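1. No letters, just coordinates:
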């Protein structure tokens, strides 16, 4: 199909999947349980961190994380004592375990106490109309406390070749317009035009079938290629096409 036809096709799929029905089976339902900015962004960040594998398992384990944080994630992050972290023992989602969760809680407290919170940190290093440098700088700050090396694998660095799917998804949740009831539109210091598509197996395979992506690996170079293609279709909100690519892959087996 022509580029115009492809844009029209994808716009139809965006309208179909950028809908509250999407929440019924998606991990984004977890932060939708909260109403305050900090509770939403912390629950979203932690949920996105474990968002790989079976989606039912992701939702179940993200809900368990919120339970461990007394369903008040911001209050727990700021005011927990060392003894409060003992109840994390036994928590696991695939390779993310209680040791990682303990560190994440400590790192998040450091970010809110010393680095103006998640929005302030992620919005500090935007370059070339892209959040990828910001993600890399975020990782440096996130691991400035003493930590086990094993935990570093749970925060990606696009400047070291990663597509950083989960962090790009988290940023989509926080930044994109909330008018459809899916994303939150909470963060105003980052523009939707600066976001990158959460590139994973599903969106990558569909993008290749549609001719939007040639590179075979789902890495930072592929992400840049896909971003360039999607920004032609909508330079102001290119990441809306994540709904189309993901929906076509997961729900329509395109």
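-> In hand now; what should we look at? Given the structure is predicted, the values throughout are model-derived calculations rather than measurements.
2. Please make it C-alpha for all contacts and neighbour counts, starting now.
-> Will do.
3. and residue 75, how many neighbours?
-> The criterion is other CA atoms under 10 Å. On that basis, residue 75 has 14 neighbouring residues.
4. and it, which of the three is it?
-> Classification of residue 75 into helix, strand or coil gives helix, according to DSSP: H, G, I helix; E, B strand; the rest coil.
5. Look up how far residue 7 lies from it.
-> Taking CA to CA, to the nearest Å as the measure, residue 75 and residue 7 are separated by 44 Å.
6. Which stretches in the stretch 1-150 of the chain count as strands?
-> For the stretch 1-150 of the chain, applying DSSP state E, counting those that start in this stretch gives strands covering 92-93, 96-97.
7. Please list the outside residues in contact with the first one.
-> Strand 92-93 has contacts (CA atoms under 8 Å, 6 or more residues apart in numbering) with 50, 58, 61, 98.
8. and if you look at the last one?
-> The contact list for strand 96-97, computed with CA under 8 Å, 6+ apart, reads 50, 90-91, 151, 154.
9. of all these, which two lie farthest apart?
-> 90 and 154 (17.9 Å; CA to CA).
10. Those two: who's more crowded?
-> For residue 90 versus residue 154, the count of surrounding residues by other CA under 10 Å is larger for residue 154: 15 against 9.
11. Pretty sure residue 49 is one of the things the more buried one touches, is it not?
-> Yes. In this structure, residue 154 sits in contact with residue 49. The criterion is CA atoms under 8 Å, and the distance is 6.8 Å.
12. Endpoints of stretch 110-124, how far apart?
-> By CA to CA, the extent of stretch 110-124 from end to end equals 16 Å.
13. Go through the top helix by length along the chain and flag the buried ones.
-> Criterion DSSP state H: the longest helix present in the chain is helix 98-114. For helix 98-114, burial by neighbour count (16 or more other CA atoms under 10 Å) applies to 98-112.
14. For that helix, name the packing helices and strands.
-> Helices and strands touching helix 98-114, as assessed by 3 or more CA pairs under 8 Å, 6 or more residues apart in numbering; DSSP states H and E, comprise helix 73-79, helix 117-122, helix 132-142.
15. what about versus this one:
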């Protein structure tokens, strides 16, 4: 289980009923098209899904329509085959990436991401290994995995310091919203088909709820969060409350909180 944080009171029956209803409403295939998760859903090969999903999560900053368009642009720059591009690109292929920019994510960041992924896939079949620190079976926490991933990602003589801001870590008290969303996509699996469930060495029970502005706003309105600041401890607090509703799959309620935040002014 993730490290503990002070927990708000268990949700009232009315809040439980609302969250369950909204989870059922939003966790369905029609959620995919207007969401960044639609980017990895364009692929069938495991590694393509991982890479497309990783970029879609990292670039998930701003309006969803803009995020999707920028991700589609990036996939096109990678010839529509991200895994093949990562593994087999030439120096001339990289020149096409020099035009890419999304908010503060620029070509310097992108080139390092490509370098990191190429190095990783030369040694591993899956990106899941990047989130599994040594001895993870004895200490199976997402917190440890995210800290390990940050350190692993940055551990290169070619790492540009400016790129550090794009890979959050609990060690700096970040909520790690985008990486937690990526983990949800890769680890959760149910009959609804939104999340992929490709990774099996982490379990849905271990996941931490992605806390974007929509989720946080609704969670506070419903009394699920008491911590006044938005940080890693807040993400743990919310997840612990959601775990009282479903210990095996607490982050399924991300659908409910996010969906309510997008569709309602609360």
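-> Sure thing, it's come through. Just so we're clear, the structure is a prediction, and the values are computed from it rather than from any experiment.
16. Just give the TM-score of the two.
-> TM-score of the superposed chains, computed with TM-score structural alignment, normalised by the length of structure 1, equals 0.96; 254 aligned residues with a CA RMSD of 1.5 Å.
17. Which part of structure 2 matches stretch 4-15 of structure 1?
-> For stretch 4-15 of structure 1, the aligned range in structure 2 is residues 13-24, judged by TM-score structural alignment.
18. Mean per-residue distance, that stretch versus structure 1.
-> Once the two models are superposed, stretch 13-24 of structure 2 sits on average 1.1 Å from its counterpart in structure 1 (mean CA distance after the TM-score superposition for structure 1).
19. From the chain's centroid, how far away is that stretch?
-> Remark: stretch 13-24 of structure 2 is offset 23 Å from the chain centroid, using CA atoms, centre = their mean, to the nearest Å.
20. how about the helices in structure 2?
-> Residue ranges of the helices in structure 2, as given by DSSP H, are 13-26, 46-58, 64-77, 82-88, 91-95, 107-121, 142-154, 177-187, 213-221, 232-243, 254-263.
21. I'd like to know which of those helices lies nearest to residue 134 of structure 2.
-> The minimum distance between residue 134 of structure 2 and those falls on helix 142-154, with 9.0 Å, by CA to CA.
22. rewinding a little: format the contacts of strand 96-97 of structure 1 as CSV; extra columns: distance to residue 195 of structure 1.
-> Formatted as CSV, the entries for the contacts of strand 96-97 of structure 1 read as follows, by distance: CA to CA, whole Å:
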residue, distance to residue 195 of structure 1
50, 20
90, 35
91, 32
151, 25
154, 20
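23. Specify which member of those residues is nearest to residue 219 of structure 1.
-> Within those, distances to residue 219 of structure 1 taken as CA to CA reach their minimum at residue 154, with 15.7 Å.
24. show me the contacts for the closest one.
-> Contacts for residue 154 of structure 1 (CA under 8 Å, 6+ apart) come out as 49, 96.
25. how about TSV for the helices of structure 2, with distance to residue 38 of structure 2 added?
-> Supplementary listing: the helices of structure 2 in TSV, determined by distance: least, CA to CA, whole Å:
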stretch	distance to residue 38 of structure 2
helix 13-26	14
helix 46-58	9
helix 64-77	8
helix 82-88	15
helix 91-95	25
helix 107-121	20
helix 142-154	24
helix 177-187	11
helix 213-221	19
helix 232-243	25
helix 254-263	15
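26. Those helices: which one's closest to residue 206 of structure 2?
-> Minimum separation from residue 206 of structure 2 across the helices of structure 2 (CA to CA) falls at helix 142-154, 6.3 Å.
27. what's stretch 214-231 of structure 1 aligned against in structure 2?
-> Aligned using TM-score structural alignment, stretch 214-231 of structure 1 spans residues 226-243 in structure 2.
28. Can you give me the buried ones in that stretch?
-> Of the residues in stretch 226-243 of structure 2, 227, 230-243 count as buried by neighbour count, 16+ other CA under 10 Å.
29. What's the end-to-end length of stretch 242-259 of structure 2?
-> 16 Å.
30. tell me which residues in it are buried?
-> The neighbour-count check on stretch 242-259 of structure 2 (16+ other CA under 10 Å) flags 242-243, 245, 249-259 as buried.
31. ditto for stretch 181-195 of structure 1
-> 182-187, 190-195.
32. Find the pair from the residues you listed with maximum spatial separation.
-> Using CA to CA, those reach their maximum pairwise distance at 182 and 194, which is 18.9 Å.
33. picking that back up, in structure 2, point out the residues matching the longest helix of structure 1.
-> Across structure 2, the stretch matching helix 98-114 of structure 1 (TM-score structural alignment) is residues 107-123.
34. What is the equivalent residue in structure 1 for residue 164 of structure 2?
-> Under the alignment (TM-score structural alignment), residue 164 of structure 2 pairs with residue 152 in structure 1.
35. so how many other residues sit close to that match?
-> Using other CA under 10 Å as the criterion, residue 152 of structure 1 is surrounded by 15 other residues.
36. Many thanks, we can stop here.
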